[in-house]
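Enquirer: attaching a predicted model along with its sequence, questions to come.
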Amino acid sequence: MEQLPVEIIENILTNPRISIEDIVHFSSTCHYFHEIVFSSNLVWKVKLFQRWPQLKNLLEIRHINFQHEVRYIYELRQKTRKMLEKMPPKFYKKYEISDSDLYEWNGILNEKDEAYNYLVMDLMDIVNTDVPINSIEVVPLNTPGNKTLQYYANKVLRYIRQLHLSKVWKNYISLPPERQILEIGAVFVAQWCQPNVEVTLEDITCRLDQIAWKVRHALQVSHPQHPLFQATPEELELWRIENKARNQWNVNECRQLIAVIREVLFEQMGFSGNNHAYFMPQNSFVNEVLDKRQGLPISLAIVFEAVARRLGLRCEPISFPAHFLLRFVESSDPDSDWYYIDVFNGGQIIRKGACPHSRFSGTRDLFPVATALQVVERMANNLEVSARQHAHPNGRITRLRSSLELLKLVNPKDISALVSLARLYMLHNMDTKPLEQFLLSQEFEVPEQAQRVVHMLRDYEAHHSRADAGLFDQVEAAQRSPNLSYAVGMVMRHQTLDYRGVVYDWDPVCLAAAEWQAQNHVEKLQLRDGQPFYNVLVEDGSHRYVAQENLVPTNDREAIYLNDDVGRHFSHFFETHYVPNAEKEKEYPADRQIRHWFHQQKKLESFNNL
């Protein structure tokens, strides 16, 4: 082997079947191989991109020491896991984690320019690992597939994503208006609200390019002489990245293009407004809209405008009080014909004077063109409404918090959003000091309102510091009472409402307020409030407080695993039940025996049914 030329050894080592760990082991066999391995930048560059292909665009053209970069990534992974391991004992009792609780992660982000991308990549690996854990006992937090590790990785991922996106937003709004294209704003919103989904501007841009090429192909069939086909690559690229002040074609050529865009988008590709689930947050995310080809008026309008712009057309976004349309002006002539395009309703053309959402008298100046900032703000408002109104409760608080913090970023003078955000922080025992400092640093048109919010926050902080004093105390073990039949981690079915849930907490008797008991007719139960009540995480994402007489054990866990809070309490599912994480086990140690007994009973039932 030592007689082989270095080039051949490098060629062998860059084989995709050879891992980074294999190379390290190979380098330790002798000084000669060690020297080759650690002096070959080519080998480390190839191995880095084989292991993490998503970094290729970031690093490929950089002149760096790739061996040092690989070492840094591995060291960062170790540091990340050590920091995550500290989080469960510290935040076990907190429903929402404040940004100030995560400031230590800023130290990693400040280490080097690439640290953000490396950290996101590592956290995404943790979150998306789907490895079954085959153990009936509590497992270490760093076990691959541990839902508690994923729960806290998601919290950190959200924090660092939004910290990074705050800088992205400032760069975006500092661009000249012609460079503030709408799909960039739409991608920003999608990234902000979906931190654990990889949404990239490159991918969304590519998909919009593909739709534009579909339109070009259809136009070539119906109007092969259209001057669009004479446009230079430089012109096409400029239309792709800039808002234009006017159309590039005459009136007839514009009409031909608009007709083909409508045919391709709404007839061939099936884009439509989502009337059945209007308030689903996915209707506002451009990646989901492109996937499902359904959305809100504003998200569909962004897709239509982006495609039209790539083809030399200018569609003006118009934000009506109860709708969002695109206005199309056929030429720069002040007397030129113009109309609205209703993208939510199949691209319907609405002529001037016929729009039910306007009171204009024939002039197109009554409703101004919406700026990119106004479009993003309206999307954020839609997401706030969605978080408040949509029936699906899974992650509702996190969605509401994200939408309000997005509004705070895009319109820091929206006092209504700031009040709502302050109330949400207080309701969930979060640190309000950064919000107070933010309010004091702003120049509000109505300073009295801001001052009232500051006073409210200061009053909360005075009480919160005392109430929070014992939050991180050692978890005390709960004592089971003889009337408790079930245990934390058991999967249950509600006997009358027929939903599934997993027990994560219990009380020997009902401890809910009298008002709650009256609303839920506890007095009509056979054992009323004197029986155990269980807190359960339900398959629809909600939390329920349920009487023991209404529950029965089941093997059917359905979609409980989709509940955002499963990882807060449990590390994994094992055969018949969820296994508590270390903190939950400390709180309910006696429940282990009950879980194991039920597990054995289920195993015997299965054996007897063979």
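Expert: Now that the structure is in, tell me what you want to look at.

Enquirer: contacts and neighbour counts: CA atoms only from here.
Expert: OK.

Enquirer: any chance you could map the strands in the stretch 401-550 of the chain?
Expert: Per DSSP state E, counting those that start in this stretch, the stretch 401-550 of the chain carries strands over the ranges 491-494, 500-507, 533-538, 543-547.

Enquirer: putting a second one here so we can go through both:
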Amino acid sequence: MATIMCLSEEVIDMILGCNNISIEDIINFRCVCKKFRHVAKYNKFQEKKFLQRWPTARKHYNNKVFKKNEQKDSEGNEQENKNVLNFIDIGINCARGLRKSMHKIIEIYYSTHIVTNNFLEYDFIFPFYEDDIVWDYINKKVKAPFYIDEIKNLLTEFSRKPAYNLTEKYYNVQLFNYLRKDMLKMELCIFLNQPDRVRLLERLATIKAQEFQPQKDVFYSSVTALLDNIVLEVLNSLREKDPDHSIFSASAENFSYWKNNNIDDNQWNEAEGTQIMDTLDEYIFGKLNFRPDQSRNIEWNMQLKRKCIDYVLEHKRGQEVIIYIIYHSVARRLGLRCDIVMKYSHESTYLFWKPSYATNSLENAKCFRINSNKYPDCFIKEQNFTSFEVITANEIENILSNLIQLNENLWESSKLNGWDFYHCAWTTSYKQGKLNAWSGISRSIPAHCIHVLLMENYEIPNARSKEVKFAVGMIVTHSDQSTDCSAGVIIGWHRYEDKYLVKIKKFNRRHDFNFLPLNICSDFKEQTHYLILTENNEMCYVGEDAITLTTPKWIENSEIGRHFDKFEGTHYVPNKALEKHYPHDAAVTATKAISDSDAIF
């Protein structure tokens, strides 16, 4: 039987050259035997692995450096080698600096319990941010991608370690989100300052989709590929109806131009343009069944996804304006100008097309919205065209931003500390004498109504007493009439006698908030109340009589690392910040976990 020892040196080189093989893997491989030590020479793979380690940085650094050119002279090759070595040197320094900075951030968090999304407050993280705007921009563009790639590598390392530090992972995720959004701000600024001709709406929607989903890689190439596939299918349908249509005589250069540029007018006469548009309507709204999102009571993360063009292209459901952007982008690729317009008297958006934009005539023009009815009854036609205005790329960007609008003051003074604002919340807003708050969307009320917990004193006493049945770190289930039974981990509690320090208010907000939602699952009886992070990525405020201990399990919640260092298999271990405010809970939780384990065996 053949073994790995039988493989040739060339095959081993191919295996070790794969992207998912790290330099650490190669070092370990070399230690297996003398033969592999000779084959897998460190120097041979060092440069290649470092280039693979930072793909985002490699893309942004200098594409020309990494383009192969067999006709380069010796001087050109020498310069290329210098550029590559400089690239690796920057990456190594960023990697080292990131790890040191992360330890400092966590130390600050443990000592102050302040969480911030503005990582520029930590000037030791980004020494490349300078007062000079040009220098600041250049360094951010060059170095920030290294940090992004390094954090990706760290998160991969965390997933391989069974006992990794949850708080360290949490802060790496927060920093990753911050950096990616910061880079997207630059990308968006560049986009919005381009000429109107090349400000493509699908590109804008892709940038916003990446902003809304910072941990997901949303590639523009993937979005354009899906749009191109729709174009091909529409052309196939049109060919079956009319194989002699003029569009089949269009050159590849024409299609390329329509794909990459906005067009001022239709490229076809009225009859042929109408035929293309009818075929497009039938395919998108008939066969593919694209529809605007009509659901109201869906989870907050699903609400977010339906505002992203990558999700809508895949699932055919989403925010109305995203569907209009998809339609507009496909129509343009087919040589049709189709505008997204707004009727300002109702703040409603529509799709608008007319046979010729070179004239003021509105004869045979189409203006419609789409609803959930079956095609062709999905069109809601509008007859009054006089009060419409075409929405520009800048206005589309505002619309998309408003869909995920964050009240920055509320965010800075609230979401940052979660339940722990009860104990230690020295944010800017608090220092200015304002109330601290944490807010989130509750399932039990419409999405535009926000429940907010408010505190009035800096600290709530949390000395344990006999009537407090549960402790932080315990894994429990809870249920009441307003929510399904859900497992979660306790991250805080307050006694009934401290209720005067807690206020629950309801605010009306026009836009959704993109952060962990809060469910008020309590009838406010005379009992201890708990805050629980649930497995469906929510935060619940629950009375003690609705809580029961459950079989220990991992709780998949994005905020776990803010409160706990690790999962012991039976319970979560509070980090220093949470332990500071519940100093006796860890012992209670651990004792309960041991007694339950003894009872099982």
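Expert: That came through fine. Just so you know, these numbers come straight off a predicted model, no measurement behind them.

Enquirer: after superposition, what is the TM-score?
Expert: The TM-score (TM-score structural alignment, normalised by the length of the second structure) is 0.72; 505 aligned residues with a CA RMSD of 4.2 Å.

Enquirer: can you check which of the strands of the stretch 401-550 of the first structure gets nearest to residue 434 of the first structure?
Expert: Set against residue 434 of the first structure and scored by CA to CA, the strands of the stretch 401-550 of the first structure come closest in strand 543-547, at 29.4 Å.

Enquirer: ok so, going back, residue 416 of the first structure: which of the strands of the stretch 401-550 of the first structure is closest?
Expert: Proximity of the strands of the stretch 401-550 of the first structure to residue 416 of the first structure was assessed by CA to CA; the nearest stretch is strand 543-547, lying at 28.2 Å.

Enquirer: now find how far off-centre the helix or strand following that closest one is within its chain.
Expert: Once strand 543-547 of the first structure ends, the next helix or strand along the chain (criterion: DSSP states H and E) is strand 551-553. Centroid displacement of strand 551-553 of the first structure relative to its chain, using CA atoms, centre = their mean, to the nearest Å, is 34 Å.

Enquirer: helices or strands up against strand 551-553 of the first structure?
Expert: If you count contacts as 3 or more CA pairs under 8 Å, 6 or more residues apart in numbering; DSSP states H and E, strand 551-553 of the first structure packs onto strand 491-494.

Enquirer: mean shift of the strand it packs on relative to the second structure?
Expert: Superposed on the second structure, strand 491-494 of the first structure shows a mean distance to its aligned partners of 2.0 Å (mean CA distance after the TM-score superposition for the first structure).

Enquirer: elements contacting that strand?
Expert: Packing contacts for strand 491-494 of the first structure, counted by 3+ CA pairs under 8 Å, 6+ apart, involve strand 500-507, strand 551-553.

Enquirer: what range does the shortest one cover in the second structure?
Expert: Same thing as strand 551-553 of the first structure. Counting by TM-score structural alignment, strand 551-553 of the first structure lines up with residues 547-549 of the second structure.

Enquirer: on that earlier part again, what's the most buried one of the helices and strands packed on strand 491-494 of the first structure?
Expert: Scoring these by mean neighbour count under mean count of other CA atoms under 10 Å gives strand 500-507 as the most buried, with a mean of 24.

Enquirer: roughly how far is that one from the heart of the chain?
Expert: Between the mean C-alpha location of strand 500-507 of the first structure and the chain-wide mean there is a distance of 27 Å, by CA atoms, centre = their mean.

Enquirer: that strand vs the second structure, mean deviation?
Expert: On superposition with the second structure, the average gap between strand 500-507 of the first structure and its aligned counterparts reaches 2.4 Å (mean CA distance after the TM-score superposition for the first structure).

Enquirer: now do that strand against strand 543-547: the angle between them, please.
Expert: Here strand 500-507 of the first structure runs at 70 degrees with respect to strand 543-547, directions being taken by axes from the mean of the first three to the mean of the last three CA atoms, to 10 degrees.

Enquirer: my read is that residue 153 of the first structure contacts residue 86, right?
Expert: No - with contact defined as CA atoms under 8 Å, residue 153 of the first structure and residue 86 do not form a contacting pair (11.8 Å).

Enquirer: so for the two, which residue has more residues nearby?
Expert: Taking other CA atoms under 10 Å, residue 153 of the first structure and residue 86 do not tie; residue 153 has more neighbours (25 against 11).

Enquirer: and the more buried one? What does it align with in the second structure?
Expert: Under the alignment defined by TM-score structural alignment, residue 153 of the first structure is paired with residue 172 of the second structure.

Enquirer: quick check: which element contains its match?
Expert: Residue 172 of the second structure is part of helix 166-192 when elements are defined by DSSP H and E.

Enquirer: for that helix, which positions count as buried?
Expert: The neighbour-count criterion (16 or more other CA atoms under 10 Å) identifies 166-184, 188, 191-192 as the buried residues of helix 166-192 of the second structure.
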